[in-house]
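# Provided below are the primary sequence and the corresponding predicted coordinates.
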Amino acid sequence: MTATGADARPVTELTRALVFAAEAHANQRRKGAAQEPYVNHLIEVLDLVARATAGHDMDVMLAALLHDAIEDTGVTADALAEGFGPAVAAMVLENSDDMSLPKEERKRHRIAAMARKSYGARLVKTADVISNIRAVVLSAPAGWGPERKLAYLDDCRHLIDAGRGTSAMLETIFDETAAEAERAIRDGGPMTVEGHLAAVHELEAAIGQPVHLVYLANTGCREITRDDVEKLAALAQRSFPSCTIERADAVYEGRLRPILTARIRSDSSAAVVAFAQQLCVAFGERFVGIEVAGRYIRVYSDDTA
């Protein structure tokens, strides 16, 4: 049986992109309490785009799977163009933020650029935002309370409104998702996703006074010095009664690197999350790992979902 429709390229083109994306994002997880593999998000975006195009636009479906490759993994636009064609690379590039800019400036640029994006890039971005809104409600990043979630939802509405007229189907799903997300956030209850009740994942609250483990991940793979140890200790003693700091080695993104770990006694898991966020800023780390109530989670310096 042969493929039919506006784009008859074989499904193997799509599976090849899925393998590429899975390898590129192999060490990446979503930022919420459930810590889902990042590829789950890419597949969800692909599913939404495939439904919106009835599976007839292979380039857009490929761009959906690869939409975070440049921004998050270091894959270049040239590599995507060589592997999947210039049209796919162009759409991915359109949806890639300049991470050297401050967060608020990136947000403004994202909204201003939405109407100028190509049709395919707007499709992918709309699907991406739908997936992200679901994630913020069902498995929010550490430290995100109702006000932060509602502010993020407002930003998403401004972004999609800037590109209206792209896909009636996706925009309807977005509107329904945003309304349901707002209701769930305000009520503190469950959320439905396209008519189906979805489970909410929460970071467990600490019981008693457990000892939490904090991993200073050394994402830049630099030398760890005595000054780093003293800096970590000084930051810890501002908030916690005790802290044991140890040097260790860890494998991240296929590289063995020196790290610092801190064992912290605290009644408050929220305080540990806040401390990890402080460490991200103080040490210039992309993320800091923590164990709270026996569960591991990454806390990001730039925790946009």
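All right, it came through fine.
# going forward, measure contacts between C-alpha atoms and count neighbours the same way
Noted.
# ranges for the helices of this structure?
Using DSSP state H, the helices of the chain run over 12-24, 38-52, 58-65, 69-73, 77-84, 86-94, 103-114, 119-138, 146-161, 168-187, 226-237, 269-283.
# helices and strands around the shortest one, which ones?
Of the remaining helices and strands, those touching helix 69-73 by 3 or more C-alpha pairs under 8 Å, 6 or more residues apart in numbering; DSSP states H and E are helix 12-24, helix 86-94.
# ok, the last one next?
Where contact means 3+ C-alpha pairs under 8 Å, 6+ apart, helix 269-283 is packed against strand 211-216, strand 287-292, strand 295-300.
# of all the helices and strands packed on helix 69-73, which lies closest to residue 246?
Using C-alpha to C-alpha as the criterion, the shortest distance between residue 246 and the helices and strands packed on helix 69-73 is 31.1 Å, found for helix 12-24.
# list the helices and strands the closest one packs on?
helix 58-65, helix 69-73.
# would you list the ones you listed in a markdown table and tack on mean neighbour count?
Converted to a markdown table, the helices and strands packed on helix 12-24 look like this (neighbours: other C-alpha atoms under 10 Å):
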| stretch | mean neighbour count |
| --- | --- |
| helix 58-65 | 26 |
| helix 69-73 | 17 |
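# do you know which of the ones you listed lies nearest residue 280?
Of all these, the one in closest proximity to residue 280, counting by C-alpha to C-alpha, is helix 69-73 (17.1 Å).
# pasting the second one now:
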Amino acid sequence: MPDGLEEMEGRPLTAISVTGLHKSYGGLEVLRGVNLKVRRGEFYALMGQNGSGKTTLISILTCNSRPTAGTASVQGHDAVNESYEVKRRIGYVPQENFSCSALTGRENLIFFARLAGYPRDEAEALASELSEQMELQDYSGRRVSEYSGGMRKRLEVATALLPGADVLFLDEPTTGLDPSARKDFLRMLKEVNSNGVTVFMVTHIGEDAEAASRVGFMDEGRIMLEGDPEELKDGSGLRNVVEVETPRKGEDVEGVLMAFSSERELQGTDEGYRVFCEEPEEALPSIVRALDGIGCQAGRLEIRAPSLEDVFFKVTRKPLRSLLR
């Protein structure tokens, strides 16, 4: 039986299958032999820097772009030769908002349902059902221009979940959302996934990927490592991370902190740096004294367990978010 087409109850066990996928734009190779399998009902998060190839991959899987070489299938249908069948079975939420801000939430849902071919009465029933599922029923009569960023993103997920969507694709869905809205949105995604929808999300935010059941790291057009979040962290060899808040950044500050890093690398943050230490409790007083010695008084220092962003940094030697100077 062809790879990715094994079935149970008439539906493929493999929701997404990618083999040897390449994509080039002119002389620039963006995807370099990607291999990927996502099981039916899985919540898969693909992490990577901007420009790593994540959006190019999702554009091929949603039939918006063609690969240069290799194959990609969704729900057992080829993304190039059976694009109509693929599109019937997926929902897609791009990074940019697509709902109409001049219409109400309910009017948007009815419009997209009608566009998908549903009669008026069925479209109205679907709008009510999806509004309730996305916890928007109390706001469905308001114009989308009055929605918060999180509410608008939930509305667009509802649009993508019109009946028949077995796989939901999302491209950087939490960009621009505040921490509270991100948390609510990810909780909602997990609920969608628990109802049997396969979720495939690309992100450059490690905290978002923590919500997934399996995570892949993409760098320079290749998937470097995969696993469930806890497996990736436990297998990384990282034990402790020290968050150091500094009033400034510079080569002298980095030189001081590098001396305490077991990985001989630093990761930038908005407030300062992350230092990977074997014995952080013992290192903290020395870090403070060393920074004082160059006239840089440390602010908050915090010891915490490694995150997916830390593991990504160790694997690729690149920060997900470029914050160093």
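Structure's in. What do you need? What you see is a predicted model; the values in this text were computed from it and never measured.
# give me the TM-score for these two chains.
With the length set by TM-score structural alignment, normalised by the length of the first structure, the two chains reach a TM-score of 0.33; 155 aligned residues with a C-alpha RMSD of 5.8 Å.
# on that earlier part again, which stretch among the helices of the first structure comes nearest residue 196 of the first structure?
Put simply, out of the helices of the first structure the one that sits nearest residue 196 of the first structure is helix 168-187, at 11.5 Å, with distance taken as C-alpha to C-alpha.
# so what touches that closest one?
In this structure, residues lying in contact with helix 168-187 of the first structure by C-alpha atoms under 8 Å, 6 or more residues apart in numbering are 48, 52, 123, 126-127, 129-130, 133-134, 137, 146, 149-150, 153, 157, 160, 164, 190-194.
# cool, and stretch 127-138 of the first structure?
Applying C-alpha under 8 Å, 6+ apart, the external contacts of stretch 127-138 of the first structure come out as 32, 41, 44-46, 48-49, 149, 153, 156, 170, 173-174, 177-178, 181, 184-185, 191, 193, 198-201, 305.
# picking that back up, mind checking which of the helices and strands packed on helix 269-283 of the first structure is nearest residue 73 of the first structure?
Across these, closest to residue 73 of the first structure is strand 287-292 (C-alpha to C-alpha), at 14.5 Å.
# mark which of the contacts of stretch 127-138 of the first structure are buried, thanks.
Among those, those buried by neighbour count (16 or more other C-alpha atoms under 10 Å) are 32, 41, 44-46, 48-49, 149, 153, 156, 170, 173-174, 177-178, 181, 184-185, 191, 200, 305.
# before we move on, back to that, format the helices and strands packed on helix 12-24 of the first structure as CSV; extra columns: distance to residue 262 of the first structure.
What follows is those, written out as CSV (distance: least, C-alpha to C-alpha, whole Å):
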stretch, distance to residue 262 of the first structure
helix 58-65, 37
helix 69-73, 27
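# switch the helices of the first structure over to TSV; also include distance to residue 248 of the first structure.
Listed next are these as TSV, based on distance: least, C-alpha to C-alpha, whole Å:
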stretch	distance to residue 248 of the first structure
helix 12-24	26
helix 38-52	26
helix 58-65	36
helix 69-73	25
helix 77-84	35
helix 86-94	37
helix 103-114	32
helix 119-138	33
helix 146-161	34
helix 168-187	40
helix 226-237	12
helix 269-283	17
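# the ones you listed: which one's closest to residue 260 of the first structure?
Each of those was checked against residue 260 of the first structure via C-alpha to C-alpha, and the shortest separation belongs to helix 226-237, namely 7.6 Å.
# the closest one versus helix 269-283: what angle between them?
Comparing the axes of helix 226-237 of the first structure and helix 269-283 via axes from the mean of the first three to the mean of the last three C-alpha atoms, to 10 degrees yields an angle of 150 degrees.
# show residues contacting helix 226-237 of the first structure.
Contacts to helix 226-237 of the first structure, defined as C-alpha under 8 Å, 6+ apart, come from residues 242, 243, 245, 260, 275, 279.
# who wins on neighbours among these?
Within the contacts of helix 226-237 of the first structure, most neighbours by other C-alpha atoms under 10 Å means residue 279, with 25 neighbours.
# so which of the helices of the first structure comes closest to residue 296 of the first structure?
Distance to residue 296 of the first structure, taken as C-alpha to C-alpha, is lowest for helix 269-283 among the helices of the first structure, at 11.4 Å.
# okay, the angle between the closest one and strand 211-216?
In terms of direction (the same axes, to 10 degrees), helix 269-283 of the first structure departs from strand 211-216 by 20 degrees.
# give the buried residues for helix 269-283 of the first structure.
Within helix 269-283 of the first structure, the residues that qualify as buried by neighbour count (16+ other C-alpha under 10 Å) are 269, 270, 272, 273, 274, 275, 276, 277, 278, 279, 280, 283.
# with distance to residue 91 of the first structure added, can I get those in a markdown table?
What follows is those, written out as a markdown table (distance: C-alpha to C-alpha, whole Å):
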| residue | distance to residue 91 of the first structure |
| --- | --- |
| 269 | 40 |
| 270 | 38 |
| 272 | 39 |
| 273 | 35 |
| 274 | 36 |
| 275 | 38 |
| 276 | 34 |
| 277 | 32 |
| 278 | 35 |
| 279 | 35 |
| 280 | 31 |
| 283 | 34 |
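# ok, back up a step: in CSV: the helices and strands packed on helix 269-283 of the first structure, plus distance to residue 233 of the first structure and mean neighbour count.
Conversion of these to CSV gives the following (distance: least, C-alpha to C-alpha, whole Å; neighbours: other C-alpha atoms under 10 Å):
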stretch, distance to residue 233 of the first structure, mean neighbour count
strand 211-216, 12, 22
strand 287-292, 15, 22
strand 295-300, 19, 22
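# and among the helices of the first structure, the most buried is which?
Per residue and on average, the most neighbours among those fall to helix 58-65, with a mean of 26 (mean count of other C-alpha atoms under 10 Å).
# quick one: that helix to helix 86-94, angle?
Angle of helix 58-65 of the first structure versus helix 86-94, following the same axes, to 10 degrees, is 40 degrees.
# what lies in contact with helix 58-65 of the first structure?
Contacts to helix 58-65 of the first structure, defined as C-alpha under 8 Å, 6+ apart, come from residues 7, 9, 14, 17-18, 21, 42-43, 45-46, 49-50, 55, 84, 87-89, 91-92, 120-121, 123-124.
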